[in-house]
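K.L.:
the following block contains a protein sequence and its predicted model.
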Amino acid sequence: MDGTLVDTEPYWMDVEYALVAEYGGSWSLEHALKLVGNDLLVSAEYLREHGSVDLPAPVIVERLLDGVIERINESVPWRPGAVELLAELGAAGVPCGLVTMSYERFVAPVLAALPEGTFRTIVTGDRVTVGKPHPEPYLRAAAELGVEPGECIAIEDSNTGAKSAEAAGCTVLVVPNHVPVLEGDRRVFVDTLAGLDVDGLGRLLLG
């Protein structure tokens, strides 16, 4: 979701900077980019260690979510072409799932801005025991969709997410955003989802 469906990474970074400043630590873009795609508890531990945020990791997660949800409620920053592609897939009867390390309460306002039924399953960070880059999130989503992971296309914008999807057995459509993503045998790259329809998606992956 973050970085592919919505570009909320700047929101997360703003909240991280504010939280670190509140506890007298120092933060940088380099630190912020290392958190892209991570399990939120992993990010919270990183903020404790490198940002001097003297709070328990679960509390840090809640503080981050509070700040980002506040911004999402003001404006949902859709990524180019993402909503249109989801509509095309839905009209074609292609089952879609949302796999994100964000928590359900953060996902809710984004889903509220989409047509009901856009996603047949939603796997959030608080529904899995191990987050990305572990394959569990994508394995759970495929199981709940009733398909094999090898039949799935995962759209990702980070190495962490791409590793998770690859380890589950998915083909990965990579749309780089804030962080560079490495090449891989199961990775296909595009600059944007804008203009990409169901047929184009099929050709891209078969080609």
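P.N.:
It's in.

K.L.:
only C-alpha atoms for contact and neighbour calcs from this point on.
P.N.:
Fine.

K.L.:
now the strands for this protein?
P.N.:
Ranges of strands in the chain, per DSSP state E, are 97-99, 121-123, 153-156, 171-174, 187-189.

K.L.:
reformat those strands as a markdown table; add mean neighbour count.
P.N.:
A markdown table is the format used below for the strands of the chain (neighbours: other Cα atoms under 10 Å):
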| stretch | mean neighbour count |
| --- | --- |
| strand 97-99 | 22 |
| strand 121-123 | 20 |
| strand 153-156 | 24 |
| strand 171-174 | 24 |
| strand 187-189 | 19 |
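
K.L.:
let me have those strands in CSV, adding distance to residue 5 as columns.
P.N.:
Output for those, formatted as CSV (distance: least, Cα to Cα, whole Å):
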stretch, distance to residue 5
strand 97-99, 9
strand 121-123, 13
strand 153-156, 9
strand 171-174, 12
strand 187-189, 16
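
K.L.:
which one of the ones you listed lies closest to residue 181?
P.N.:
With Cα to Cα as the measure, strand 171-174 is the member of the strands of the chain nearest residue 181 (7.7 Å).

K.L.:
same for that closest one, what does it pack against?
P.N.:
Under the contact criterion of 3 or more Cα pairs under 8 Å, 6 or more residues apart in numbering; DSSP states H and E, strand 171-174 touches strand 153-156, helix 159-168, strand 187-189.

K.L.:
what sits up against that strand?
P.N.:
By Cα atoms under 8 Å, 6 or more residues apart in numbering, the residues outside strand 171-174 that reach it are 150-158, 162, 165-166, 181, 186-190.

K.L.:
how close does the nearest residue to residue 48 once chain neighbours are set aside get to residue 12?
P.N.:
Nearest residue to residue 48, sequence neighbours excluded (Cα to Cα, 6 or more residues apart in numbering): residue 54, at 6.1 Å. Separation of residue 54 from residue 12 (Cα to Cα, to the nearest Å) stands at 18 Å.

K.L.:
next one for the comparison:
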Amino acid sequence: MDGTLVDTEPYWMTAERELVHEWGGTWTHEDGLQLVGQGLWSSALVFQSRGVKLTPQEIIDWLTDRVTVQIEEHVPWRPGARELLAEVREAGIPTALVTMSIRRMADQIAGFLDEELGRPAFDVVVAGDEVERPKPYPDAYLRAAELLGVEIADCVAIEDSEPGVAAAVASGATTFAVPFHVPLPESPAYTRLPNGLDGIRLDDLAASGALR
């Protein structure tokens, strides 16, 4: 979701900086990049180490509240993502949103997408507060395939971060990497799309052999 469908990373970084500053600390852009794709609960421990005297759940709620307010003001769609998703839905292919953001934020983005597409964008949503182990563990992807009633080997995953790509590859899904805020190296374990999803269509995914 974050970094593939929507460019919310700047929103997260703004919220992170405000939170740490509120507790008298300093938070840089480079600090924010270190958390891209990480689970919120592990990230919360980082903020505690920077002097934020809140519980992990309070930190997650504070950050999520701040990000959702920014999303309500403007949804920063990533180029090509909605077009590809619309084509996938038109073809009748089951879809799942797998994110480490918590459920209420995932539902917020999915709701905007439903309005954009004029139909449900996803059959299944698996959020960060619904799995025991976050990315880079494969749990969220395996859970999504289970809920869809499909084999994970028949799935395509699109990810933009190292933890996300690692989770998708570990799950057994055919993985496409779309580097954005953080670089992702070439690897035989996944297909790298250096220019993101802009101009990528269903036929491009099918050419990977994953869709059959």
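P.N.:
All right, it came through fine. Since the model is a prediction, treat every value here as computed from it, not as a measurement.

K.L.:
circling back: which of residue 54 and residue 12 of the first structure has more neighbours?
P.N.:
More neighbours surround residue 12 than the other of residue 54 of the first structure and residue 12, with 20 against 15 (other Cα atoms under 10 Å).

K.L.:
go through stretch 124-142 of the first structure and flag the buried ones.
P.N.:
Within stretch 124-142 of the first structure, the residues scored as buried using 16 or more other Cα atoms under 10 Å are 124-127, 131-142.

K.L.:
same deal with stretch 165-182 of the second structure?
P.N.:
So for stretch 165-182 of the second structure, counting by 16+ other Cα under 10 Å, buried means 165-180.

K.L.:
likewise stretch 15-29 of the first structure?
P.N.:
Buried-residue list, stretch 15-29 of the first structure, by 16+ other Cα under 10 Å: 15-17, 19-20, 25, 27.

K.L.:
what span of the first structure is the longest helix seen in the second structure aligned with?
P.N.:
Ranked by residue count and defined by DSSP state H, the top helix of the second structure is helix 56-73. Alignment note (TM-score structural alignment): helix 56-73 of the second structure is matched to residues 57-74 of the first structure.

K.L.:
stretch 172-179 of the first structure corresponds to what range in the second structure?
P.N.:
With TM-score structural alignment as the criterion, stretch 172-179 of the first structure aligns to 175-182.

K.L.:
show me what contacts the spatially most distant residue from the centre of the second structure?
P.N.:
What lies farthest from the middle of the second structure is residue 24; by Cα atoms, centre = their mean that is 29.6 Å. By Cα under 8 Å, 6+ apart, the contact list for residue 24 of the second structure reads residue 51.

K.L.:
repeat for residue 154 of the first structure
P.N.:
162, 165, 170-173.

K.L.:
and with 7 Å instead?
P.N.:
165, 170-173 (Cα atoms under 7 Å, 6 or more residues apart in numbering).

K.L.:
turn those into a markdown table, including distance to residue 34 of the first structure.
P.N.:
Formatted as a markdown table, the contacts of residue 154 of the first structure follow (distance: Cα to Cα, whole Å):
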| residue | distance to residue 34 of the first structure |
| --- | --- |
| 165 | 19 |
| 170 | 24 |
| 171 | 24 |
| 172 | 20 |
| 173 | 21 |
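
K.L.:
in the longest helix of the second structure, which residues are buried?
P.N.:
56, 59-60, 63-64, 66-68, 70-71.

K.L.:
what about the residue nearest to residue 8 of the second structure when sequence neighbours are not counted, how many neighbours?
P.N.:
Counting by Cα to Cα, 6+ apart, residue 8 of the second structure lies nearest to residue 2, which is 5.5 Å off, once chain neighbours are set aside. Residue 2 of the second structure: 23 surrounding residues under other Cα under 10 Å.

K.L.:
what's the spacing between residue 2 of the second structure and residue 42 of the second structure?
P.N.:
With Cα to Cα as the criterion, residue 2 of the second structure and residue 42 of the second structure are 17 Å apart.

K.L.:
check residue 129 of the second structure too.
P.N.:
12 Å.

K.L.:
quick one: the helices in the second structure?
P.N.:
Counting by DSSP H, the helices of the second structure are 9-22, 29-33, 40-49, 56-73, 81-90, 103-117, 139-148, 162-171, 202-206.

K.L.:
the last one vs the first structure, average distance?
P.N.:
By mean Cα distance after the TM-score superposition for the first structure, the fitted helix 202-206 of the second structure averages 1.5 Å away from its aligned residues in the first structure.

K.L.:
which residues touch that helix?
P.N.:
Contacts of helix 202-206 of the second structure (Cα under 7 Å, 6+ apart): 84, 87-88.

K.L.:
which ones are touching residue 25 of the first structure?
P.N.:
51-52.

K.L.:
let me redo that: residue 148 of the first structure
P.N.:
Residue 148 of the first structure is in contact with residue 142, counting by Cα under 7 Å, 6+ apart.

K.L.:
so how far is residue 173 of the second structure from the equivalent of it over in the second structure?
P.N.:
When the second structure is aligned by TM-score structural alignment, residue 148 of the first structure is paired with residue 151. Distance, residue 151 of the second structure to residue 173 of the second structure, using Cα to Cα: 9 Å.

K.L.:
kindly report the same for residue 138 of the second structure.
P.N.:
10 Å.

K.L.:
and if you look at residue 65 of the second structure?
P.N.:
32 Å.

K.L.:
what of residue 131 of the second structure?
P.N.:
In terms of Cα to Cα, residue 131 of the second structure sits 18 Å off from residue 173 of the second structure.

K.L.:
just residue 67 of the second structure next, same as before
P.N.:
29 Å.
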